[in-house]
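Colleague: fold the following and give me the result.
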Amino acid sequence: MRILLFGGTGHIGRAIAAEALTRGHQITAATRTGATDAPLDQRITLVIGDAADSAAVARLSAGHDAVASAIRTSSEGAEEPSPTVAAAQGLVEGLRAADVRRLVCVGDSGTLEVEPGLRMIDSPDLAPQFHDVATTAARALAVYQQAEDLDWIYVSPPGYPFADCGHTGRYHVGEHLLVNADGSIRVSVEDYAAAFIDQVETGKFSHCQITVEY
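Modeller: As a prediction, the model looks like this:
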């Protein structure tokens, strides 16, 4: 598959790109500046493109089988729309223009349900310092939820930091926060990336949010 990956130079984006390469996929990584803090695998094509710019998304997406976004959720400043929401809008509009239907996005755990009808963002257990980011993520997710014509999926890690256990190949997928018997919620970035690429490849889930957990 030919995959266009926004945010491909970040921590999660690099793991997703590495997993995709092991499966023989072609990766184009898009960043706003075309720069990266550390060298990328030589098999990755690095291009300049802002996910909030729908015209750039359409131009770069053309000819790809799927588009992925590993853009970090942020809520900095009072800018409207926030960079995260603007990126969601740009991705949706750009993919429509390019006639690319498959969109797989890294999500945020704050939008997951902890029990039926109760999202983490609405739970008293969510630490106050995470509320703004979770609110921004919920607004971005709402943009995808309105894109009924796209084959989108929002893949949320269960929380941070990622577990330090490498690639185990063992994980569970669910549509609400998955908590272990000991109360832990975790997954390694390598296994998260494997689950993410599974969704790019198979399209098993669509028009929903899922999470990945041990």
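Colleague: all contacts plus neighbour counts: C-alpha atoms, from now on.
Modeller: Fine.
Colleague: neighbours of V47, how many?
Modeller: V47 has 17 neighbours, counted by other Cα atoms under 10 Å.
Colleague: one more: Q146?
Modeller: 11.
Colleague: I'd guessed E19 sits against A194; true?
Modeller: Yes: using Cα atoms under 8 Å, E19 is in contact with A194, at 6.1 Å.
Colleague: any idea which helix or strand carries the nearest residue to A98 once chain neighbours are set aside?
Modeller: Nearest non-adjacent residue to A98, counting by Cα to Cα, 6 or more residues apart in numbering: A58, 4.8 Å away. Assigned by DSSP states H and E, A58 falls within helix 54-61.
Colleague: can you name the element that comes right after that helix?
Modeller: Next in line after helix 54-61, if elements are assigned by DSSP H and E, sits strand 66-69.
Colleague: ok, the residue nearest to A98 to D198 distance?
Modeller: 24 Å (Cα to Cα, to the nearest Å).
Colleague: neighbour count winner among those two?
Modeller: A58 (22 against 14).
Colleague: wouldn't the more buried one be in contact with V92 here?
Modeller: No: A58 is beyond contact range of V92, at 9.5 Å (criterion: Cα under 8 Å).
Colleague: follow-up on the earlier one: which one's more surrounded, E19 and A194?
Modeller: A194 (25 against 22).
Colleague: elements contacting the helix or strand hosting the more buried one?
Modeller: Taking DSSP H and E as the criterion, A194 maps to helix 189-202. Counting by 3 or more Cα pairs under 8 Å, 6 or more residues apart in numbering; DSSP states H and E, the packing neighbours recorded for helix 189-202 are helix 11-22, strand 102-106.
Colleague: alongside the first, I'd like the structure of this one:
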Amino acid sequence: MNLLIFGASGATGRALVAAALAQGHRVRAFVRTPGKLAFSHERLNIVVGNVADRHAVESAIAGHDAVFSCLGVGVPLKHDPDVIAGVGHIVDAMRRTGPSRLIYQSFLGVRESRTQLGPLLGGIIVPLMLRHEVADHEAKEGLIARSGLDWTIVRPPKLGNGPASGQFRHGNDIRATSLLPTLSRADVAAFMLAQVSDTTYSRKAVSLLR
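Modeller: Just a heads-up that it's a prediction; the model follows:
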């Protein structure tokens, strides 16, 4: 398949690029800082641009089978209106030119999923320390949910490094079993990649937990 990944130079984006290439897909990586990607492959095409630039986003999207977003905030713990605008540009371009399949990496703690994190993370840390990032994710999720596209929103907990283990749960009736649940970026990337051809969570948000 021909896959387009926004936020490909971030930690989860890099894991997603690596997983997609390993499975034989052709990947176009949309990045603002190409030096952070540090990948070279015959099936990898790197596009340098800013998601806040509507024309750059539109020119990158056509001709792909699915689009992924691993976009993060520019400054941790801060509101980032450019990324919210960028997700709007992605949605608008996909509605005009296709494809229809969009997989978006959000965060476990957004909207109704907050109760799945338990009292410490869900009740204290998220609403106090992560309120700006959560509010941004909620705004972006709203744009996606109203888009009419074939979307899946993936909500992992705190992300860590390490190889994919495959040892995690997914669904919306699961609960954290530790005070600070974490999941490897490689596991998140593998799950996101599997959603291209899996319709289980089509037009749904899904939580991931070990």
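Colleague: follow-up on the earlier one: what sits against the residue nearest to A98 of the first structure?
Modeller: Residues near A58 of the first structure by Cα atoms under 8 Å, 6 or more residues apart in numbering: E93, G94, L95, R96, A97, A98.
Colleague: can you do 6 Å?
Modeller: Residues near A58 of the first structure by Cα atoms under 6 Å, 6 or more residues apart in numbering: G94, L95, A97, A98.
Colleague: how far away is it from A142 of the first structure?
Modeller: 21 Å.
Colleague: how many neighbours does E113 of the first structure have?
Modeller: E113 of the first structure: 19 neighbours (other Cα under 10 Å).
Colleague: that one against I121, yeah?
Modeller: No: at 8.6 Å, E113 of the first structure does not count as touching I121 under the criterion of Cα atoms under 6 Å.
Colleague: and the helix ranked longest in the second structure, which residues are buried?
Modeller: Longest helix in the second structure by number of residues (criterion: DSSP state H): helix 81-97. Neighbour-count burial for helix 81-97 of the second structure flags V83, I84, A85, G86, V87, G88, H89, I90, V91, D92, A93, M94 (criterion: 16 or more other Cα atoms under 10 Å).
Colleague: S207 of the second structure maps to what in the first structure?
Modeller: Aligned counterpart of S207 of the second structure in the first structure: T211 (TM-score structural alignment).
Colleague: which SS class is that match?
Modeller: Assigned by DSSP: H, G, I helix; E, B strand; the rest coil, the conformation of T211 of the first structure is strand.
Colleague: now, which of the buried residues of helix 81-97 of the second structure sits nearest V154 of the second structure?
Modeller: V87 (14.9 Å; Cα to Cα).
Colleague: from S40 of the second structure, how far out is that closest one?
Modeller: Computed as Cα to Cα, the V87 of the second structure to S40 of the second structure distance reads 26 Å.
Colleague: same check on P34 of the second structure?
Modeller: Distance, P34 of the second structure to S40 of the second structure, by Cα to Cα: 11 Å.
Colleague: so those two - more neighbours on which side?
Modeller: Using other Cα under 10 Å as the criterion, P34 of the second structure and S40 rank with P34 on top: 16 against 9.
Colleague: so how far is G63 of the second structure from the residue most central in space within the second structure?
Modeller: Closest residue to the average C-alpha location of the second structure: Q105 at 2.1 Å, with Cα atoms, centre = their mean. Shown here: Q105 of the second structure relative to G63 of the second structure, a distance of 22 Å by Cα to Cα.
Colleague: same check, this time on D82 of the second structure
Modeller: 25 Å.
Colleague: for L143 of the second structure, same thing?
Modeller: 22 Å.
Colleague: which one of these two has more residues nearby?
Modeller: L143 (18 against 13).
Colleague: separation between the residue nearest to that one when sequence neighbours are not counted and A18 of the second structure?
Modeller: Leaving aside its chain neighbours, L143 of the second structure sits nearest to G88 (6.5 Å; criterion: Cα to Cα, 6+ apart). Here the criterion is Cα to Cα. By it, G88 of the second structure lies 26 Å from A18 of the second structure.
Colleague: got it, and F107 of the second structure?
Modeller: 21 Å.
Colleague: check S59 of the second structure too.
Modeller: Counting by Cα to Cα, the gap from S59 of the second structure to A18 of the second structure is 23 Å.
Colleague: from L150 of the first structure, how far off is the residue nearest to A98 of the first structure?
Modeller: A58 of the first structure is 14 Å from L150 of the first structure, by Cα to Cα.
Colleague: again with E175 of the first structure
Modeller: Applying Cα to Cα to E175 of the first structure and L150 of the first structure gives a distance of 19 Å.
Colleague: who has more neighbours out of these two?
Modeller: L150 (19 against 16).
Colleague: that one reaches D99, doesn't it?
Modeller: No: between L150 of the first structure and D99 no contact is recorded; they are 9.3 Å apart, counting by Cα under 6 Å.
Colleague: wait, isn't Q105 of the second structure in contact with V154?
Modeller: Yes: when contacts are counted by Cα under 6 Å, Q105 of the second structure is listed as touching V154 (5.0 Å).
Colleague: alignment lookup: M192 of the second structure to the first structure.
Modeller: Applying TM-score structural alignment, one finds that M192 of the second structure aligns to F196 in the first structure.
Colleague: returning to that earlier point: per the alignment, the residue nearest to L143 of the second structure corresponds to what in the first structure?
Modeller: So, by TM-score structural alignment, G88 of the second structure is matched to Q89.
Colleague: ok, now how distant is that match from L177 of the first structure?
Modeller: 26 Å.
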